[in-house]
Each structure stands twice: as structure tokens, then as C-alpha cells.
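*Asks:* this one's sequence-less:
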């Protein structure tokens, strides 16, 4: 338990806000506890008659004032809780997501982003809610029990014992159902996560479904995910309903016993009649507190599942990473290089040995599946742990290189189907070099034949995510521009002319002549015309 609470505590960004939240919640509970006692005292004053009516009026005004203060404290606590819950959940979410992005390639074999998105949503939110509510709940409910028992004991010790005994009995009833409620809800949440992941994937795959008219297949997938969810939902509600029924029956019996004891105490003169209302109010408070405390263990077990999910994820090993950061790369050497992809036994690259030098353009050619993209991934550290042989940057082994810094500063990729980010054209062009000069960005786009993009709306043109509302050729030009804008030593171009027309192709050929002077340039392509522009062609075989 200490481990779980410590984990949650580290996710609280504003500790001062957390303290204010706890104080507000505890103050609300204490102010609320005064109400039943004051109501009973007011009734006693009214029954006394005479001057007691004036005292009853004062007590009624005090009840209103305390109730108002309690409501204000609750309102303040709600506002603080909103920020605390959102910030803590976000902190856990960011930590988990950033960790996933750095995991070994094997983790992503069969990776389902929709499942992980739903699972992280559930685990981070539920764990944060448990932590915030359990801390205040333990303080509020423990304090409420102690205060109510003390006040009732001061009024009538026999009534105090009866209230406590009946409240504990009602709480034990909750404990008897708690394990079944927890198990049923756990099954329901697991099925709900699977169902939500399935529905998300169907929305994500809508273009694929439409293209092939796979509507029947899509519906069957959704029905397969819904069937277990329907059963677990019914089971959870049935168990919860049975508990509510038993709790209602037990509460009714307990309340009858409490009122009977109160009548006996009033009749014997040991208690003023007005405190019957006080006993009734405190019995409800005590029962609620006992149920909450009894349910803490089950809530903790549920939160433990969320915590273990996140802990197991955090235990997944990240990619190996060195510390060296190559600068002004002169050559990249490979010796006896082979590679495999996670989950596959197929060996690629066939023990490749080669040296790639600055100032030269290297074409990488071969049939589909021969390992062209794999070679680029290996050279830039994306498949560390999935290769054998030696790779070095200016004599420094790749395993000693900080691969993230390598791809951030030294290597620039231009993908075959580049993604656009939501924002402006400038955001996209300067994505890899946030401090880049606007004039230089425009110059690069013009040089690549993207004059229309610059001329029509300039770099302030809005761009949506995905294809960004741009044609394939325009996206290719934006991707090339943003790669060059960060001034890399190594440039990787993957089928850069696939979406370009003849003019765009000529622009890329001209670009290659410029890159040759001061970069190690790799050109992955099937285009024989582009290969002819290279200084050397590395042909891979299956």
C-alpha cells in the first residue's frame, strides 16, 4: 500500500493545492457533523417553551450558517479536486506514454494503440481518483466516526453504543458483498476496455472498411467484443442490486431498532426528546462512514490492479542507449551487418560490409522486402538489439551513441508518406528546427518547387493533421524542407519522388547535387533515373 500511495504522491504536481483540498474536505465534514446536534438542541428548546423559543431561533440561524459554510467548503474542495485529478492523471499519462515511445522494438510486435490508449485512460484516471478520494475519505470518515461517537456518548452513552453497533453491522454487510462487487466490476472494466478498443479500431480502420466493403466483417468484430461486455455488465449490476436490496432491508431494521431505543431512553428520562433527531442524523453519518471504511480495502484492490498495470509497463526495458553524440560525421562504417525484425526469424542485409562517406550520395536499391528500410533503421539506431555486426560513426560504435540525440541532431529522415502536424505550414516546416529562420524556410520551399504554398497564404497557412490538406507532392516537399532546415550531417530520403511530378523530380535531382557536397546522403528508391544521380548504389538481395 505504501508503494502505491508513494507512486500516486509523486504524480501530484502542486502539493500545496493538495493540502488545501484535504483541509477543505475535512472542514466540510466537521461543519456537517454539527448540524444534527444543533437540530436536536433546537427541538429541545422549543419543547421547553418560554425563553427556549428564542434560543431555538438562534440555534436555527446557527444551523443555517454552518450549513452554508459547509457548502462553501465543499464547493472549494470540488474546484481544487478538479485540477488535482486532471493534473495527476495527466502526469501519469505523460510518464507512461513517454516510456512507451522509448521501449525496445520487440514491444511493438502486434502493438494495438487503441487498446493501450483505453487502458492508460482507465488506469491513470481510476488510480488518481482512488488516491485523492481515499486520502480525504480516510480522514473524513475516521474523523466523523470519532466525533459522532463522542457527541452521542455525551448525550446518552447507551444510545451511542447502539448507534455504533448498528452502524458496524451495516458496514459488515457491505464487507460481505464487497469482494463480489469488486470482482464483478473488475471483469466489467476489463471487458469495457476491450470493447472500447475494438470500437476505436473500427473508426480508425473506416477507410479500409469502406474501400473493401467489409461492413459485415466490421460488425461481427464489434458484436464479438460486445457479447462478453453485455454479460459482465449484467453480472456487475446484479451483484450491486442485491447489495442495495440487502442494505436497504438492513438499514430499515436498524433504523427501527434505533428509534425504539431512543423512545426507551426518552421515556426513562435519560435523554431529551429532541436528541432523537440527532441520533437519527448521526446514525446515517456513522453508517456511511463505516461502509466507506469497509469498502476501502476493495477499492484499494481495484486501484492495485491499475497500479500494477502501470508498474509492469514501467518495468518494460527501454531501448539501449549510449552517451556519445556524433558531430560533423565524416563516415558511417558497417561490418558483417545483419538484422531481424521482432517476431520474425528472417535475417536481412546478409552480412553487409560497407563504408559510407561524407560528400557522397548512396543509392539503396533492391526488391521489396530485401531490407532497404531496415538498413536505414539500423544505421540510425531504430533497431538496436535486433542486429548483429558492427556499426560505427567516425569509429564510435553505435551502441555507444545516444540514438535519440543522433536522430534529433545528426540524422534527418524524409519518409515516403510524410505526416503533417496540426498547426500552420511554418509549424510543419520548422518542426525539427523550432528556431529556424522564416526566410530560410521560404527559400527552401521555393527551391523545391513549392512556390504555390508560399505565394498563396505564406507560412501562416493552416494545416490539419494527417495529410494536412496538401497533395502528396506538397507533403513530400514540406518534409524535405523541414529535414534540411535542421542542418543534419546525414540525410535519408525514402522514395522522395514517389508523389512528385516531372518538375518535382527534377527539383529533387538538383537537391541531390547540392547535398552531395556536405552530407552523407542515402537515397532509397526504385527509380533508375535517381539511382543514376548517385555516386554509388548499394544493391540488396532477398
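*Replies:* Yep, it's here. This is a predicted model, so every value here is computed, not measured. Numbering: from 1, shown residues only.
*Asks:* contacts and neighbour counts: CA atoms only from here.
*Replies:* Fine.
*Asks:* surely residue 416 meets residue 480?
*Replies:* No - look at residue 416 against residue 480 with C-alpha atoms under 8 Å: they stay out of range, at 10.5 Å.
*Asks:* The two: who's more crowded?
*Replies:* Each of residue 416 and residue 480 had its neighbours counted (other C-alpha atoms under 10 Å), and the higher figure belongs to residue 480 (26 against 19).
*Asks:* contacting residues around the residue lying closest to the more buried one once chain neighbours are set aside?
*Replies:* What sits nearest to residue 480 in space, not counting adjacent residues and going by C-alpha to C-alpha, 6 or more residues apart in numbering, is residue 414, at 5.9 Å. Residue 414 makes contact with 476, 479-480, 483, 491-494, 496 under the criterion C-alpha atoms under 8 Å, 6 or more residues apart in numbering.
*Asks:* Let's see that with 10 Å instead.
*Replies:* Counting by C-alpha atoms under 10 Å, 6 or more residues apart in numbering, residue 414 makes contact with 476-484, 491-496, 523.
*Asks:* and what of residue 391?
*Replies:* When the contact criterion is C-alpha under 10 Å, 6+ apart, the partners of residue 391 are 332-337, 353-355, 378-381, 397-399.
*Asks:* what about it, which SS state?
*Replies:* The assignment at residue 391 comes out as strand when based on DSSP: H, G, I helix; E, B strand; the rest coil.
*Asks:* Next up, a structure to set beside the first:
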């Protein structure tokens, strides 16, 4: 029997439980060699940008200083040629860095997105009470990609930015000490401004992202409910709900924008003042004959380059607060304990026993008490009957391990307690469930029928079951027959056909334990008879349990348990 396929994810979950933003990057970015190749090319590109102003200044100096004509012309040609070579090199580096960036961001963002989704899918059922799929879809996707984008750009901005600022200051120091001092003062002032605004930016960013996710959840709810609202003409009701969601979002948008604008205003004021000082100092030095005219252009260009690097670094501070929000929200999900799960992988059980079983439904907090002893064995076709709300479907979910934290008593497969059993492995290989309201996934009819059976399904058996359950009409309506595409919105499939697909899925899976929840509620007479005949055959080598109100199906059962 194969073991649990995603055991690595549990190990990852335990190690990520106390994760910080940096450790997200360690997990998904810092082990990738492509990141360091990207950073190397990016730094080289930024250093090339520092060569151009110096060469430009040299060119202007040659044109303005009277020297030997031949020597000056040769120097001028060399400077112009060097400027062209540097520009070409920068373009090539920019091309490759952009390609590597996209590759890094796409793969890292997807992996964090997928791992977070896998963790969420393993959370306890109570987490999904009132679950807003739109909200979490927007949150997980946005936060995962935002965090990885920020990680890559952070490495680039910090390493490249610091290198650029240091090199620019060194070059400015060689040109003029006063100008270098003014530029350094600007950097210090910018750091102080960020320190002043950091808390405000984080709080406003957190509120904005939370409200945005809630709004998109409300928006998706509108789209998912189009058929329902059209049927009952609830246009005004849903419009008011969307307006209410926007009314909650807009104040957060405005507050976040105000905080960001104030931060930018303070930075821009410092930058403008520094530029004025550099122009004044440079002009005085030229008049005094202490600096060539060309190097004034070089100095101003270095200041502009250093200023851009500084803006990126300060913007990093602002972006850090926004990405810190993303990290906090992801950490909030990862901090939730996954559903309790055992470690034993059982084979093909011959008996299933429930003793003193009570299940608390997490969606209603209603406790359902079952008979003191319920036994299911091979060789017997079991029916479970009872009034609506008596817990028939809940019993099937319980013995399939879907309520690990919400039951008391004993559920045992061949004397192995359910709490010790790997419930994911159990449902993958031991238990098959045909739901009363099954889902159809985007894909072909064949893929839907063999969804639970894996790649090694019996090909001939598919056609035989399609004939037995009268799905030939559906097959004939699809352009490619069994390989025709169904869609999740079920536009081309009826309720009875969905139920037949769910039954065939379980029969093709051929798991040792087969559970059917109201399997005949939408079946025609011929399909009902076919199902009864098949179950009578399956019971000899399987534990077979059907929940039903259907008198004909219950009559065919060897033993009926009344709830």
C-alpha cells in the first residue's frame, strides 16, 4: 500500500510554523543559483551606468579645454566609442536580467502559493465554516507573489543600490568633497524620514490589504451566485451587498494613499533641497576654477544616480511594510494547525466497527449520537436509513476520517483505531465515497469517470459501466465522446448524470471500503437495478455501505441500520 504522498508538506509545515519573512525567502528563493546570477548581472548593469557620466564629463572637458588638436581628437573619439560600448553592454545585461527575473518570480511565487494552498486544504473542517473562497483566493495569490517579488527586488535594490551609492560618493569625493558631503546628508535625512513613517505605513497597508481581500471575496460571491440571483430577481439585494463591501474598502484606500503620499512628499522635499545645494556648490567651484565644467555634469549625474538608488532603498522601506503585511497574513494561515492525522497505513480491512460513537458537526455544533455498536463486515450489503438530520451522511464522513477532531468513541478498521490511521492515505486507497451532490471537474468525461482510479484504471470496465448506467446518451452528445469536455458549471450535464459519474468513480477505484450516499436519489429504474446487482457482487470482497431512503435499494440490503 503506498504511503502518504505529501508527507514532505507536513514536515515543511512544522518548520514553517514560526517563519519570518526572511525565512520565506530562504525556503523559496535563496537556495536558487539563478538568483545570484541575476544579482551579478544586475550589479554589473548598475556599475555600467556609473561609467557613462564619467565618460560624458571627460568628453565635455576635451571640448572645452584647449589642448593639442591631435591629442584632443583622439581622446574625444575614445570617449565617444567607450560610451557606445557601455550602452550596448547595459542593454544586453538588462535583457538577460529581465528574463531571469520573470523565471525566478513565476516559479517562486507559484511554489509558495501551491504550498500554502496545500496547507489550507488540510486544515480542520471548522475552518471552512462560512469559508469565503474569493477572499482566500485573492489573499493567497496576492500575498505569495507579492512576497517573492519583494524578495527579488529587495536583493537587487539593496545590493545594487548600496554599491551604486558608495561608488557614486567615492566618485563625487574625487570630484568635489563638498558635493559628496551634501549627497551623504541627503541619504541620512531620507533614512530618518523612513523611520518616522514606518509604523504608519505598515498599519495602513495591513488594513488596506485586508479590506481589499474582503471586497474581492464579495465580488466573487456575486459572480458565483448569478444564476441564483437571476432566478429570484435579487439584483438589488446583491448590489447593496457589493456597495457595502466597497464602503468598507474605500476608507482604507484613502488612508493608505494619504500615508504613502505624505511619505513621498517628505522624501521629495529632501531630494529637491539636496539638488539645489549641489548646483550651488558646483557652480561656485567652477567659477573658482577648482573643477572643470564637464565634471559638473558628471557630478549632477552621479547625484541623480545615487538619488535614484536612494529612492529605491527608501521605497524598499515602504514596500517592506506592505510585504510585511503579506508575510503576516501568510504566517496567520501557516500558524493554524493541520487536521489531526495518524501515521499507520492500513491494507484491505475485513471489518469496520464503531463503538459509543458521537460526532459533533462543526458547522452546527450539533452532537449526533449513534447506536452503541455499529459493525460493518465483508460479505454483507449494509443499508443506513433514518429521518433527515439523523446523521446518515455524517456517519459516512466520520468513518472516512473527515471528523478527526470532532468525535468521541471508537472507529476501528480491523482493530486499528482511526486516530492512529493516516486518514489521507485511508481516503486515497482504502475508502471510496460517492457523494449525494458530487462535483464535476473541468476535463473530459473519461477523466471525470476515472478521477479516483488513477492511471491504472481498467479501460474496458469504463465502457461497460457507461453502458450499464445509461450514460451512452451523454457520450453521444459530446463532440469527442468519452473524451469530450465537461465543465465545472455543469452546463452540459444533468443531476442524474452527475450521480452516475460519482458511482462509476467509486466502482472504478474499487477500494476495499465503498460508501454510497443516497446513490439512487436521481437514478432511473434501469440504473438502480444495475447498481443493486453490482453491489451484491462487490460485497463479497468489499465492505459496502449505502445511505438511502429508497425502499427498493434498502430491500436489497442484507442488513439495514436505522438511525
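*Replies:* Arrived safely, thanks for sending. Predicted model, so just to flag it, every value in this text is computed and none were measured.
*Asks:* which one of the contacts of residue 391 of the first structure sits closest to residue 188 of the first structure?
*Replies:* residue 381 (41.4 Å; C-alpha to C-alpha).
*Asks:* That closest one touches residue 404, doesn't it?
*Replies:* Yes - applying C-alpha atoms under 10 Å as the test, residue 381 of the first structure and residue 404 come out as touching, 8.2 Å apart.
*Asks:* Determine the residues that are contacts of both of those two.
*Replies:* In terms of C-alpha under 10 Å, 6+ apart, residue 381 of the first structure and residue 404 are both contacted by the residues residue 321.
*Asks:* Okay, and which of the contacts of residue 414 of the first structure map to helices?
*Replies:* 476-484 (DSSP state H).
*Asks:* Now do the same contact list for the equivalent of residue 205 of the second structure over in the first structure.
*Replies:* Residue 205 of the second structure maps onto residue 185 in the first structure, with residues paired by TM-score structural alignment. Taking C-alpha under 10 Å, 6+ apart as the contact definition, residue 185 of the first structure lies against 179, 191, 232-233, 235-237, 239-240, 302.
*Asks:* go again using 7 Å as the cut-off
*Replies:* Under the criterion of C-alpha atoms under 7 Å, 6 or more residues apart in numbering, the neighbours of residue 185 of the first structure are residue 236.
*Asks:* Then the one 3 residues further on?
*Replies:* Contacts here follow C-alpha under 7 Å, 6+ apart; on that basis residue 188 of the first structure touches 229, 232-233, 236.
*Asks:* secondary structure element for it?
*Replies:* With the criterion set as DSSP states H and E, the secondary-structure element containing residue 188 of the first structure is helix 157-204.
*Asks:* Compute the distance between the aligned partner of residue 126 of the second structure in the first structure and residue 384 of the first structure, please.
*Replies:* For residue 126 of the second structure, the aligned residue in the first structure is residue 106 (criterion: TM-score structural alignment). Distance, residue 106 of the first structure to residue 384 of the first structure, by C-alpha to C-alpha, to the nearest Å: 10 Å.
*Asks:* which of those two has more neighbours?
*Replies:* Under the neighbour definition other C-alpha under 10 Å, residue 106 of the first structure and residue 384 were set side by side, and residue 384 has more, 20 against 15.
*Asks:* What does the more buried one correspond to in the second structure?
*Replies:* Structural correspondence for residue 384 of the first structure with respect to the second structure (TM-score structural alignment): residue 404.
*Asks:* shouldn't that match be in contact with residue 358?
*Replies:* No - at 11.9 Å, residue 404 of the second structure and residue 358 do not qualify as touching, with contact defined as C-alpha atoms under 7 Å.
*Asks:* quick one: secondary structure of residue 362 of the first structure?
*Replies:* Here residue 362 of the first structure is recorded as strand under three-state DSSP.
*Asks:* That one matches what in the second structure?
*Replies:* Aligned partner of residue 362 of the first structure by TM-score structural alignment: residue 382.
*Asks:* How many neighbouring residues does its match have?
*Replies:* For residue 382 of the second structure, using other C-alpha under 10 Å, the count is 24.
*Asks:* Over to residue 138 of the second structure?
*Replies:* Summarising burial for residue 138 of the second structure: neighbours were counted as other C-alpha under 10 Å, giving 18.
*Asks:* ditto for residue 379 of the second structure
*Replies:* When counting by other C-alpha under 10 Å, one arrives at 17 neighbours for residue 379 of the second structure.
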